[in-house]
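Peer 1: Sequence first, then the predicted structure, then my questions.
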Amino acid sequence: MWSKVVETVQQFPADLAVSSLISVDVTTAMPLMTRLALRLPVKKAREARDALTTKVRGALSWESILASAPLPATHPRPQTDDLAIIQYTSGTTGTPKGAALTHRNLLANAAQAQAWVPSITRGNGCVVYAVLPMFHAYGLTLCLTFAMSMGARLVLFPKFDPDLVLEVTKKHPATLLPLVPPIAERLLSASKEKGIPLTGTQVAISGAMALAHELVVPFEQASGGYLVEGYGLSECSPVLMANPVAENRVAGTVGLPLPGTECRVVDPENPTEDVPAGSAGELVVRGPQVFSGYYGKPEETDAVFVDGWFRTGDIVTIDEAGFVRIVDRIKELIITGGFNVAPTEVEGVLRQHPDVEDAAVVGLPSDHSGEEVVAAVVIDGGKDVDVEAIREFARGILTPYKVPRRIFVVDELPTSLIGKVLRRQVREKLISLTSSDG
């Protein structure tokens, strides 16, 4: 693993402890002149070096592994149907679960991605930018597995930094640039501000949230390439479909199913029954990239499969040409910056605050992140409370992107006859409030 995260893993509690760690110093693979520049005794070089690597204790180095004797031919090796990774996701029900993905799933999705872009040159002529986190299924497949399968030059970025990406673009423009809309916006803005063109960026694929046509046009004008939208889920390795890299793509849709991917649109209340052609219904899929189940959770696995078809939890329509349009989500997950946030998890944390009697968490539209996490809370006894203090409390427990960006204090939450909070009504009320504020 990257040397910068070794210490974090070493600090895991005993029940999650990792006994053997292999540390990788990414600077050792850089060109000689770059390595020498990083060693210069100047502030900028020191900051760059600190962002890329750090000293590691208690772990094996990658170099020592390479220097050791090769494994004998008889040594056991992974088979295609062996478990490759456990990709944790909130899934369609909100509770984090481990999607068990096999080597076959990952290899199939990389092959499907290759078939989707037959115009891309294999080998040294192919350059893939890794600006997405690789612990996310999207970054894992399109920034890593696909790049390796193409024999591509994979450009690793420690984090998304528009200036750093533009510097690389000068010498090695991206053949494939997987991103999310906020990254495309920031990159385009920085390109105009710095006067560094995006020219040469051939294919940018956007996922995780809706891609606005108003962003596509200027991005493609600046790059001379394509910016197209795709769709997937962690349970599907993750890519299920994408718009063609051609003039016949359809704006507002997530494109066509990748080769080998089968899709149906069914009645959400009776998922064995297809809806009439062109009607809205739940998307169910099957294909070589679709997982076989959640790790150690057979009941949750059974709940998302119907006769071998995986229920995505998304409401879609499919037009006569086969293009898929996302209409709504059955699940109440919030997708912010490409990451899933389960409202129930955030609500549980907020209710732990001594002044919070009840809470409802929803996603409100955001120009920058697709949706932003927002909470409505009922205060115990009508006390005066500092909502920023509640946010700070949540920040001490939750991953940063799950912390509500805004908290509204309300007298009560709308509930059903059985007492279930009606999040859709909460969302509509908060949208109304924020609209009137504007």
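Peer 2: Sure thing, it's come through.

Peer 1: From now on I want contacts and neighbour counts done on CA atoms only, so please keep to that.
Peer 2: OK.

Peer 1: Let me see the ranges of the helices in the stretch 201-350 of the chain.
Peer 2: 213-223, 298-304, 343-350 (DSSP state H, counting those that start in this stretch).

Peer 1: how far is stretch 151-166 from where the chain is centred?
Peer 2: 17 Å (Cα atoms, centre = their mean, to the nearest Å).

Peer 1: An error on my part: the question was meant for stretch 394-403.
Peer 2: With Cα atoms, centre = their mean, you get 18 Å for stretch 394-403.

Peer 1: what comes up buried for it?
Peer 2: Neighbour-count burial for stretch 394-403, counted by 16 or more other Cα atoms under 10 Å, picks out Ala394, Arg395, Lys402, Val403.

Peer 1: what do you get for stretch 207-216?
Peer 2: Within stretch 207-216, judged by 16+ other Cα under 10 Å, the buried ones are Gly207, Ala208, Met209, Ala210, Leu211, Val216.

Peer 1: Ends of it, what's the gap?
Peer 2: Taking Cα to Cα, to the nearest Å, stretch 207-216 runs 13 Å from one end to the other.

Peer 1: can you list contacts of that stretch?
Peer 2: By Cα atoms under 8 Å, 6 or more residues apart in numbering, the residues outside stretch 207-216 that reach it are 178-181, 184-185, 227-232, 251-252, 335, 337-339, 370.

Peer 1: Count the residues that sit near Glu247.
Peer 2: Per other Cα atoms under 10 Å, the neighbour tally for Glu247 reads 8.

Peer 1: And here is the other one:
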Amino acid sequence: MKTRFTMPDDTSIAYERDFRAPAAEVWRAYTEPEIVRSWLLGPDPETEFPVFPVCEMDMRTGGSFRWVWVDAAGELGIAGEVLEADERHRVTATMGVPTTYRALVQHPDFLACDLSSLKAAIVGGGMLDPRATELLRSHGVPVRQGYGLTEAAPNVSLARDEGDDGTAGRPYPHVDVALLVDGRVQSAPGRGELLVRGPAVFQGYFRDPEATAEARCGSWLRTGDLVERDAAGRIRVVDRMKDIVRSGAESIAPIEVELALLEHPAVAEAAVAGVPSERWGEEVVAWLVLEGVATEEDLRGHLDGRIADFKHPKRFVVVDGIPRTSTGKPLRRALAASLEQQGAVS
């Protein structure tokens, strides 16, 4: 039996494949084409966007944007095609997740491609590691880190220049942000759960009032991301709050360890998660895909001076590939659960 329902003409629904089943976010349509376009790239009437892997309703701005949709699951295999398309069509801006950009810089044709038309390589879905960032910039590609989530349609913030390096930049026009600290909303600099408010934020989860209520804090959207915000309004993402590893009396952000590991020339991919430990409650484990030789001693020496000793993984697990969502995020809890099932926890 089919159920019919009606919605206003300015409403749209987006379905999530990875995190909710079934899941849909509902928006009232809101676009400011010229503001978004000029804020990103300046007044360029010929801008084209090959977007990969999935940016959903990211740039519903009309105009001359061109979209190319590529699933993250196939990004490594089609990196050469993406590079060729960027060069042939003289693309001026790209959007992608960190794994996508890593696949591009690792491709043997990367250095031979003429990417001089690119004005911005925008990163979302996670922080791009410094090694990949430097490889792109050394080839003349301006890298700009961003932050967003589907429920915010999804753009929230963007780094404007290299002065914002190490952060996800500052909020887009018409986007308000705040921090939830000890149950209180604060607009001052600090560390807490990021809250977002604005006309592009979703109305709620379709036919799921309980989930919608959990995602709200008054007029604010709760992102579930732990961030630090400085006096200039820049946002530095610490990690997903539910992914933070609680080891003894310390809290460890997996993404910090992952980014440090990815600076090692032999590490192609990295994922970090906490697994149960009788002594520590949880301990840090790192899963690595290697493209060269690296011993455990090499890896520990590499991490010395980059991150605190207590953040070093207790174990390194070398794998052929890291399971990821369709948007390229590592499935950390799946990796941890697999290790537990194998009985390899302490």
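Peer 2: Great, that's in hand. Because the structure is a prediction, the values reported are computed rather than measured.

Peer 1: quick revisit: distance to Arg423 of structure 1 for the buried residues of stretch 394-403 of structure 1 - can I get that in JSON lines?
Peer 2: Shown next, in JSON lines, are the buried residues of stretch 394-403 of structure 1 (distance: Cα to Cα, whole Å):
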{"residue": "Ala394", "distance to Arg423 of structure 1": "20"}
{"residue": "Arg395", "distance to Arg423 of structure 1": "22"}
{"residue": "Lys402", "distance to Arg423 of structure 1": "17"}
{"residue": "Val403", "distance to Arg423 of structure 1": "17"}
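
Peer 1: so which of those residues comes closest to Gly287 of structure 1?
Peer 2: Lys402 (31.4 Å; Cα to Cα).

Peer 1: From Glu345 of structure 1, how far off is the closest one?
Peer 2: Taking Cα to Cα, one finds Lys402 of structure 1 at 9 Å from Glu345 of structure 1.

Peer 1: Alignment lookup: Val97 of structure 2 to structure 1.
Peer 2: Alignment note (TM-score structural alignment): Val97 of structure 2 maps to Val180 of structure 1.

Peer 1: which residues sit in contact with the residue lying closest to its match once chain neighbours are set aside?
Peer 2: Spatially, and ignoring its direct neighbours in sequence, Val180 of structure 1 is nearest to Ser206 (5.0 Å; Cα to Cα, 6 or more residues apart in numbering). By Cα under 8 Å, 6+ apart, the contact set of Ser206 of structure 1 is Pro178, Leu179, Val180, Pro181, Leu227, Val228, Glu229, Gly230.

Peer 1: show me what contacts the last one?
Peer 2: Read that as Gly230 of structure 1. So Gly230 of structure 1 contacts Ile205, Ser206, Gly207, Val239, Leu240, Met241, Ala242, Asn243, Val254, Gly255 (Cα under 8 Å, 6+ apart).

Peer 1: Thr167 of structure 2 versus the alignment partner in structure 2 of it, what's the distance?
Peer 2: Using TM-score structural alignment, the equivalent of Gly230 of structure 1 in structure 2 is Gly146. Applying Cα to Cα, the value for Gly146 of structure 2 to Thr167 of structure 2 is 8 Å.

Peer 1: Could you name every residue contacting both of those two?
Peer 2: Ala159.

Peer 1: Can you pull out the residues in contact with stretch 75-82 of structure 2?
Peer 2: Pro53, Thr100, Ala103, Leu104, His107, Asp109, Phe110.

Peer 1: just those residues now: which is nearest Arg216 of structure 2?
Peer 2: Using Cα to Cα, these come closest to Arg216 of structure 2 at Pro53, 28.0 Å.

Peer 1: The closest one touches Gly96, doesn't it?
Peer 2: Yes - under the criterion of Cα atoms under 8 Å, Pro53 of structure 2 makes contact with Gly96 at 6.0 Å.

Peer 1: I'd like to know how far Ile120 of structure 1 sits from Leu32 of structure 1.
Peer 2: From Ile120 of structure 1 to Leu32 of structure 1 the distance is 29 Å (Cα to Cα).

Peer 1: the more surrounded of these two?
Peer 2: Ile120 (17 against 11).

Peer 1: I figured the more buried one hits Cys126, correct?
Peer 2: Yes - counting by Cα under 8 Å, Cys126 is a contact partner of Ile120 of structure 1 at 6.9 Å.

Peer 1: list the residues that contact both of these two?
Peer 2: Contacts common to Ile120 of structure 1 and Cys126, judged by Cα under 8 Å, 6+ apart, are Thr175.

Peer 1: on that earlier part again, make JSON lines from the buried residues of stretch 207-216 of structure 1 and add distance to Leu364 of structure 1 to it.
Peer 2: Formatted as JSON lines, these follow (distance: Cα to Cα, whole Å):
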{"residue": "Gly207", "distance to Leu364 of structure 1": "18"}
{"residue": "Ala208", "distance to Leu364 of structure 1": "16"}
{"residue": "Met209", "distance to Leu364 of structure 1": "13"}
{"residue": "Ala210", "distance to Leu364 of structure 1": "14"}
{"residue": "Leu211", "distance to Leu364 of structure 1": "16"}
{"residue": "Val216", "distance to Leu364 of structure 1": "23"}
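
Peer 1: Which two of those residues have the greatest separation?
Peer 2: Ala208 and Val216 (15.6 Å).

Peer 1: Quick one: the strands in the stretch 151-300 of structure 2, in order.
Peer 2: Using DSSP state E, counting those that start in this stretch, the strands of the stretch 151-300 of structure 2 run over 155-158, 170-171, 176-181, 184-186, 190-197, 204-205, 216-217, 220-229, 235-240, 245-247, 250-252, 267-277, 281-290.

Peer 1: For the second one, which helices and strands make contact with it?
Peer 2: Strand 170-171 of structure 2 makes packing contacts with strand 155-158 when contacts are defined by 3 or more Cα pairs under 8 Å, 6 or more residues apart in numbering; DSSP states H and E.
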